[in-house]
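S.K.: got a predicted structure here, sequence first:
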Amino acid sequence: MPETAVGRRSPESRGVAVASVAPGTPCWADLATPGLDAARRFYPELFGWTGRVDPEPEAGGYTVFLLGGRAVAGAGPPAVPDQVPIWSTYVATDDADLVAGRVERAGGQVVVPPFEVFDRGRMAVFTDPAGAAFSVWQPFAFAGAEVFDTPGAMSWTELVTPDPEGARVFYELVFGWQPEEEPMGQVAYTGWRLGDRMVAGMMPPLGVEFPADSPAYWTVYFSVADADATAAHAAELGGTILVPPRDIPAGRIAALRDPTGALFSLISLTRTVPR
């Protein structure tokens, strides 16, 4: 996460409730896991969340996690029995079918065609040409996360990919994102701008934990007050510290896996950039 990418959501989205985010902006994250009961224990203990289970039987126990009564993320059972535990990034759209067409024309794949989720909204699941999975959300009754960029809430989404050049072309065609190189030490970091805001980031795999031939994936950053303390607490709760806390210009970050293996990241913000 580059220094200049922090704090670029609309002012009303930082730490207070919002109705929705603009199309083309990450608006929601949820976890698909066979260990749903374990997730309902792990994440509330880690982030101070409470859970609201969807009453629809067809939802399979899908849980909306709340922070101070406001939606921040979700968790549900895997779509298929052999699916690995994974956090998914959802990008807001006003037309999921239109995005599906763009994905196919840009060389990606439609994994799950657009469909309605009760009266909540319309969603679809895709992969980019390098295999990174992502989703879109067309809101009806449910707009997505109601709070961002405060401890316990989603703060950033980032693509880790061995094909940055291909991703720059693909996501510009699909969402209209404009790639911009961002300073972050020796790392070739790309920020994606939508209008006057940075909405997501991208970097190549780094270090022994992420070999150069690693498949592409999206990761979700949750804001915390203290990255070191939260990472240590995650380990106490049965998680794994994949990349220990380290400093970047925007703050301090760490990469973790939860007890069932789902990857997620932490960011303790030390400064925000005025917009």
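M.R.: Okay, I see it.
S.K.: CA only for contacts and neighbour counts going forward, please
M.R.: OK.
S.K.: quickly find the element holding T89.
M.R.: Assigning secondary structure by DSSP states H and E places T89 in strand 86-92.
S.K.: show me how far that strand is from its chain's centre.
M.R.: 5 Å (Cα atoms, centre = their mean, to the nearest Å).
S.K.: then this one, side by side with the first:
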Amino acid sequence: DLAKSVEFYSELFGWTVQEEGGDNDGLAYRRIASGDHEIGGFIELDAEGVPSHWIGYVTVDDVDSACGRARKLGGKTPVPGTDIPNVGRFAVVSHPGGSYVSPFAPHELEITVPEAETIPGRFCWNQLMSKDPDAAAEYYQGVFGWTVTEQDLGGGKYWLFRSGDAPAAGMMSINPQEKYPDFWMPYVEVHDVNETCKEVAELGGQIMVEPSDVPDLARIAVTADPTGAILGISTHRGR
């Protein structure tokens, strides 16, 4: 429900949403901005039985090469390399554990790729929830060339992916007995996690994981919008 998603997030985060012109295979597309900073988009789902969800993009030099590496490592390419006129080339690859991500190669100088920032209203982090973190780490290292290190955040083991020296994403383990597959969960920075959770409920969303503290780092929670899409929220300390 594209209209419901637009209304919910516009109210919750103060995002402005603009209709995108051009051909998107007949699907409605909306561009999202936080202030004057473009951060993402909404697109209609035409696949029956696929729930609403967020999908992250990883910049690569060559989309088709990334797809080839994914297939060699047991992944699939449900959306093969596809050109977006005047924007770039993208695909969707799936890890054997079930998580989906989109390799993306922008046309040089024609688009600015949004970066994770701890500014309220903007995406600040991406985290993989995996039933088999070791296998997932090997897969994503092979596809994107990331390195991975293990950390202890006080509540269990945490895996940090890096692209060169820069943090790229994180990973936590989930119970292998869960019925749902691995999934990526983006985070949006907010002024106050507790207050935002109240607003989520008032706007018809759900709190999937109540607010909690990551020692010396941030306060976080996990939400679901009225269409079911899962999204983390965080307030970083010292921001």
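M.R.: Structure received. Please read these numbers as outputs of a predicted model, since none were measured by experiment.
S.K.: and the helices in the second structure?
M.R.: Secondary structure of the second structure (DSSP state H): helices at 2-13, 63-72, 133-144, 193-202.
S.K.: relative to A91 of the second structure, which of these is closest?
M.R.: helix 63-72 (6.8 Å; Cα to Cα).
S.K.: whereabouts in the first structure does the closest one align?
M.R.: Counting by TM-score structural alignment, helix 63-72 of the second structure pairs with residues 96-105 of the first structure.
S.K.: with stretch 218-225 of the second structure instead?
M.R.: Residue span in the first structure matched to stretch 218-225 of the second structure, by TM-score structural alignment: 251-258.
S.K.: can you list contacts of that stretch?
M.R.: Here stretch 251-258 of the first structure makes contact (Cα atoms under 8 Å, 6 or more residues apart in numbering) with 42, 227, 231, 234, 238-247, 263-271.
S.K.: now list the buried members of those.
M.R.: Those of the contacts of stretch 251-258 of the first structure that meet the buried threshold are 42, 227, 231, 234, 239-243, 245, 263-269, by 16 or more other Cα atoms under 10 Å.
S.K.: just give me the neighbour total for G56 of the second structure.
M.R.: 16 (other Cα atoms under 10 Å).
S.K.: so how far is R239 of the second structure from it?
M.R.: For G56 of the second structure, the distance to R239 of the second structure (Cα to Cα, to the nearest Å) stands at 24 Å.
S.K.: same check on E110 of the second structure?
M.R.: 31 Å.
S.K.: kindly report the same for P133 of the second structure.
M.R.: For P133 of the second structure, the distance to R239 of the second structure (Cα to Cα) stands at 30 Å.
S.K.: repeat that for Q206 of the second structure.
M.R.: Taken as Cα to Cα, the span from Q206 of the second structure to R239 of the second structure is 26 Å.
S.K.: narrow the buried ones among the contacts of stretch 251-258 of the first structure to those in strands?
M.R.: With DSSP state E as the criterion, strands contain T240, I241, L242, V243, P245, L263, F264, S265, L266, I267, S268, L269 from among these.
S.K.: can you lay out the helices of the second structure as a markdown table showing distance to E38 of the second structure?
M.R.: Converted to a markdown table, those look like this (distance: least, Cα to Cα, whole Å):
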| stretch | distance to E38 of the second structure |
| --- | --- |
| helix 2-13 | 13 |
| helix 63-72 | 22 |
| helix 133-144 | 24 |
| helix 193-202 | 21 |
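S.K.: ok, which of those helices comes nearest F123 of the second structure?
M.R.: By Cα to Cα (comparing all of those), the closest turns out to be helix 2-13, at 10.9 Å.
S.K.: so where is that closest one in the first structure?
M.R.: The aligned range for helix 2-13 of the second structure is 36-47, by TM-score structural alignment.
S.K.: with the second structure overlaid, how far apart is the matching stretch on average?
M.R.: Mean deviation of stretch 36-47 of the first structure from its aligned counterpart in the second structure after superposition (mean Cα distance after the TM-score superposition for the first structure): 0.7 Å.
S.K.: show me the contact partners of that stretch.
M.R.: Residues from elsewhere that reach stretch 36-47 of the first structure, judged by Cα under 8 Å, 6+ apart: 33, 49-51, 65, 75-77, 151-152, 224, 230, 233-234, 237, 258-259.
S.K.: filter those down to the buried ones, PyMOL style.
M.R.: Entered in PyMOL, the line below selects the buried ones among the contacts of stretch 36-47 of the first structure, by 16+ other Cα under 10 Å:
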select buried, resi 33+49+50+51+65+75+76+77+151+152+224+230+234+237+258+259
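S.K.: in strands only, show me the contacts of stretch 36-47 of the first structure.
M.R.: T50, G51, F65, A75, G76.
S.K.: adding distance to G191 of the first structure, write these out as TSV.
M.R.: Shown next, in TSV, are these (distance: Cα to Cα, whole Å):
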residue	distance to G191 of the first structure
T50	32
G51	32
F65	28
A75	27
G76	30
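S.K.: pull the distance from stretch 48-66 of the second structure to the chain's centre.
M.R.: 9 Å.
S.K.: show me what counts as buried in that stretch.
M.R.: Buried, per 16+ other Cα under 10 Å, within stretch 48-66 of the second structure: S52, H53, W54, I55, G56, Y57, V60, V63, D64, A66.
S.K.: shouldn't the last one be in contact with Q141?
M.R.: No. Between A66 of the second structure and Q141 there is no contact, the gap being 11.3 Å when judged by Cα atoms under 8 Å.
S.K.: thank you, goodbye.
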